[in-house]
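Colleague: when you get a sec, could you give me coordinates for this:
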Amino acid sequence: MAAGAPRIFVSHLSGVAVFDPNGDHVGRVRDLVVMLRTQEPRAERTADGVRLETLARRPPRVLGLVVELATRRRIFLPITRITGIESGQVITTGVLNVQRFQQRPAERLVFGELLDRRVRLVETGEEVTVLDLSVQRLPARRDWEIDRVFVRRGRSGTFRRHKGETLTVEWSAVTGFTLEEQGQGAENLLATFEQLRPADLANVLHHLSPKRRAEVAAALDDDRLADVLEELPEDDQIEILGKLKDERAADVLEAMDPDDAADLLGELPQEDVERLLDLMRPSEAADMRRLMAYEERTAGGLMTTDPVVLRPDATVADALARVRNPDISPALAAQVYVCRPPEETPTGKYLGTVHFQRLLRDPPFSLVGSLLDDDLQALDPETALPAVAGFFAAYDMVAAPVVDEGGALLGAVTVDDVLDHLLPEDWRETDFQFSGEVADGGRP
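Modeller: Presented below is the predicted three-dimensional model:
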């Protein structure tokens, strides 16, 4: 960006695409790395000529960007490798170091650590909340600094009716960024990442400090937190759940897919499991206990107890209305299971499956009982994982019914759960294989 260009507020950089000089997509901005510089003496003179020594608050220097590649690896992009920030995109010199980003002790992450902080105005001592910060390139140099802070008077809070006046001040007009803060909010951080898919937001949380991770989790609503927990590594799941109050932890577990919630409960001490199950609705707790009774790497341990179940006299229109629900995953929405009453798992006698494509081909008034694919054998709950994977591969399935020896539908296994258990246990913490050729570039 040329000298003298308008300043850029960092919230506008969240998720911005990064391109090399040839226009090839490199990744997306996930954070900014800055260094809070120490105060330095500054000489001033009063009106009567007396020379005073004061401390100048130097604006933080922007070291670079944290960029997430298509492989989900996060790398450090030095600010000196950026040739332009314009029209919602970042242009680099094309030289990248794909070593995974590791935050150094003296560095601060703008999104992860500075947003939502409570600081004070130097002039009045009034407490304010940081909503945003702006960066600007220094004249005739390649260095960038945080120059201004957008703040709100009063304490931060999602449910405050009057959130107070907002104002933009110079960096030197506020103090307190270096202090350790307990109970830091997360409202503005979450607004920055509002459009992220659960898997991507989980990746953001995984790279935050444990303190900040707990604060962000506390600020998420139950459904959003449940979706994110399902995408986190096991250690992060246990850590976050352990910092929630028991009542909320039970609510979040209920909002998770039953199979994922059962897997998480299976990693907790038995006394914690029983305490949480006692706080859940009886029907939800019964599903959890049923799933936890199966070995993890079997069809019963992999299945969800919430597939789309219809009676044989339901119509195609009824089926399409059910699978249209955005809360149902694409894999579960790929087919409906036709059973005798009751429709809650375990159901009455399982009759067969109707695939989504068949629903699109037949008139809305057709009965699903007349469209059954009843040739495909259902899975037994004790079927081992390798056999389940072979079943999916052989029949090109994205979901499959699990039926007990009495013919009742117990649930359905989806392909994403099969993949979760076939991949290495730490796959969420590692990157997809990266095959691009890039040049080396060091940290400043």
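Colleague: could you use CA atoms for every contact and neighbour count after this?
Modeller: OK.
Colleague: residues contacting stretch 11-28, please?
Modeller: 29-31, 67-70, 88-94, 132-133, 192-193 (C-alpha atoms under 8 Å, 6 or more residues apart in numbering).
Colleague: ends of it, what's the gap?
Modeller: Terminal residues of stretch 11-28 are spaced 13 Å apart (C-alpha to C-alpha, to the nearest Å).
Colleague: chain neighbours aside, what residue packs nearest to residue 398?
Modeller: With sequence-adjacent residues excluded and distances taken as C-alpha to C-alpha, 6 or more residues apart in numbering, residue 398 is closest to residue 415, at 5.0 Å.
Colleague: who touches that neighbour in this structure?
Modeller: Per C-alpha under 8 Å, 6+ apart, neighbours of residue 415: 331, 392, 397, 398, 399.
Colleague: what segments of the stretch 101-250 of the chain are helices?
Modeller: For the stretch 101-250 of the chain, the helices defined by DSSP state H, counting those that start in this stretch occupy 187-192, 198-206, 210-219, 222-229, 234-242, 246-255.
Colleague: quick one: the strands in the stretch 1-150 of the chain?
Modeller: 8-9, 17-19, 25-35, 40-45, 51-56, 61-69, 74-78, 82-86, 89-92, 107-109, 118-121, 127-137, 144-153 (DSSP state E, counting those that start in this stretch).
Colleague: structure for this one too, so we can compare:
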Amino acid sequence: MAGGAPRIFVSHLAGIAVFDPNGDQVGRVRDVVAMLRVGRRPPRVLGLVVELSTRRRIFLPMTRVTGIESGQVITTGVLNVRRFEQRPTERLVLGEMLDRRVRLVESGEEVTVLDVSVQQLPARRDWEIDRVFVRKGKGGTFRRKGEALTVDWSAVDGFSLEEHGQGAENLLATFEQLRPADLANVLHHLSPKRRAEVAAALTNERLADVLEELPEDDQIEILGKLKEERAADVLEEMDPDDAADLLGELPEDDKERLLTLMQPGEAADVRRLMAYEDRTAGGLMTTEPIVLRPDATVADALARVRNPDLSPALAAQVYVCRPPDETPTGKYLGTIHFQRLLRDPPYTMVSSILDDDLQALSPSALLPEIAGFFATYDMVAAPVVDESGSLLGAVTVDDVLDHMLPDDWREQEFHLAGDVNHGD
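Modeller: Here you go, the predicted structure:
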């Protein structure tokens, strides 16, 4: 890509596929690495942070990029698969430059960075950040008023300064289509300051989903930087079992204060789960499975299963119980698997198609027994029933896997072994 190479805005690079010369996809772009230079010289683009299919993040030098076009990056095919580690002299363009407040050199006016563009230098393999897309006035979203303009890098000042209160709207817009686990990976690799700013910009529901996918240390750090009222709101949006696990890691005073701020019903579910020992069915279960009364129909059951907020494991089956139909319920009668619901007419009463032969789990059942139950009966979820016959909740296979893996498995997933030297 020589002298006439087009200008590329980095927001358009976020998430695009990276291919080797044979056309095989090797990963996706998650950020751009640049190095600031003395004076007003444009920053040099060192390379791309590429996330492999294993979710390992590696560094791809720009010298190994042969083309960026049609929504894809083509490489020479030679990759160093050791994990990426940011150096003190480097900046992550998406993670650290977007949403910054900088000043126009000529007028001194403060503007917000919406995007930056990169371009390959003529007759060379080097790349630079050459232009900055900014908006005048306060705020960083495209929906807010204020003139937007593109200026040369040398026309702005302030990128080298540590910024307090940096926004996160444009960074979030860049990654809005990411699954919670992938956005958690983005947050994990940001600086603590930037991580707090992004977390503050997320909605309560989105932040709750992301927290459930983060290592324990990151969860505690982010929750600790939220105002207590908001922290309680986020905990309410989390699955009760995940909220109980997180609260269990906090000092007793902090835990009680947050539980007091939560809605009484939500707090009661979490307190109930915290009463059980770790790595038991009671400690692993969620208190919000799909519960139906015996006179409900298959149509009623399918309507509940269609709820997009349910995980695939919880939507795989429904539990039929006598009133009350919130946990702890009246007498548990049996389970109906999703496939059975698809085979029977919509008007069929659920009480007539129950699977009542399968033994439910006791809340005191230990992890090896739970894992054996799932393996023996090919289950993705299992009911937890107390001695009186009431349904307390359901254990899902993802929670079993979470607790069978090493305690730091999320950390290992984000930080796979090995150091990287990503200089040219």
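Colleague: and the counterpart of residue 360 of structure 1 in structure 2, which of the three is it?
Modeller: Residue 360 of structure 1 maps onto residue 342 in structure 2, with residues paired by TM-score structural alignment. At residue 342 of structure 2 the chain is in helix, as set by DSSP: H, G, I helix; E, B strand; the rest coil.
Colleague: ok, residue 342 of structure 2 to residue 378 of structure 2 distance?
Modeller: With C-alpha to C-alpha as the criterion, residue 342 of structure 2 and residue 378 of structure 2 are 19 Å apart.
Colleague: of those two, which one has the most company?
Modeller: Set residue 342 of structure 2 next to residue 378 and count neighbours by other C-alpha atoms under 10 Å: residue 342 wins out with 12 against 9.
Colleague: hmm, back to that, hey, which of the strands of the stretch 1-150 of structure 1 is tucked in deepest?
Modeller: Compared across the strands of the stretch 1-150 of structure 1, strand 74-78 shows the largest average neighbour count, a mean of 24 (mean count of other C-alpha atoms under 10 Å).
Colleague: which other helices and strands contact it?
Modeller: Strand 74-78 of structure 1 sits against strand 61-69, with contacts defined as 3 or more C-alpha pairs under 8 Å, 6 or more residues apart in numbering; DSSP states H and E.
Colleague: related to what we said a few turns ago, just tell me what the residue nearest to residue 398 of structure 1 corresponds to in structure 2.
Modeller: Using TM-score structural alignment as the criterion, residue 415 of structure 1 maps onto residue 397 of structure 2.
Colleague: quick revisit: and the strands of the stretch 1-150 of structure 1 as CSV, adding distance to residue 307 of structure 1?
Modeller: Shown next, in CSV, are the strands of the stretch 1-150 of structure 1 (distance: least, C-alpha to C-alpha, whole Å):
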stretch, distance to residue 307 of structure 1
strand 8-9, 45
strand 17-19, 37
strand 25-35, 35
strand 40-45, 64
strand 51-56, 63
strand 61-69, 34
strand 74-78, 36
strand 82-86, 46
strand 89-92, 42
strand 107-109, 42
strand 118-121, 46
strand 127-137, 42
strand 144-153, 46
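Colleague: what does stretch 108-115 of structure 2 contact?
Modeller: Contacts of stretch 108-115 of structure 2 (C-alpha under 8 Å, 6+ apart): 9-11, 97-104, 132-141, 170.
Colleague: try it again with 7 Å
Modeller: Stretch 108-115 of structure 2 is contacted from outside by 9-11, 98-104, 132-137, 139-140, 170, using C-alpha atoms under 7 Å, 6 or more residues apart in numbering.
Colleague: residues in structure 1 aligned with that stretch?
Modeller: Against structure 1, stretch 108-115 of structure 2 falls on residues 125-132 (TM-score structural alignment).
Colleague: what does stretch 253-273 of structure 2 give?
Modeller: Going by TM-score structural alignment: stretch 253-273 of structure 2 matches residues 271-291.
Colleague: so how far is the matching stretch off the chain centroid?
Modeller: Offset of stretch 271-291 of structure 1 from its chain centre (C-alpha atoms, centre = their mean, to the nearest Å): 26 Å.
Colleague: quick check: buried residues in it?
Modeller: Going by neighbour count (16 or more other C-alpha atoms under 10 Å), the buried part of stretch 271-291 of structure 1 is 273, 276, 277, 280, 284, 285, 287, 288, 291.
Colleague: make CSV from those and add secondary structure and distance to residue 110 of structure 1 to it.
Modeller: Listed next are the buried residues of stretch 271-291 of structure 1 as CSV, based on DSSP: H, G, I helix; E, B strand; the rest coil; distance: C-alpha to C-alpha, whole Å:
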residue, secondary structure, distance to residue 110 of structure 1
273, helix, 37
276, helix, 36
277, helix, 39
280, coil, 38
284, helix, 40
285, helix, 41
287, helix, 42
288, helix, 40
291, helix, 42
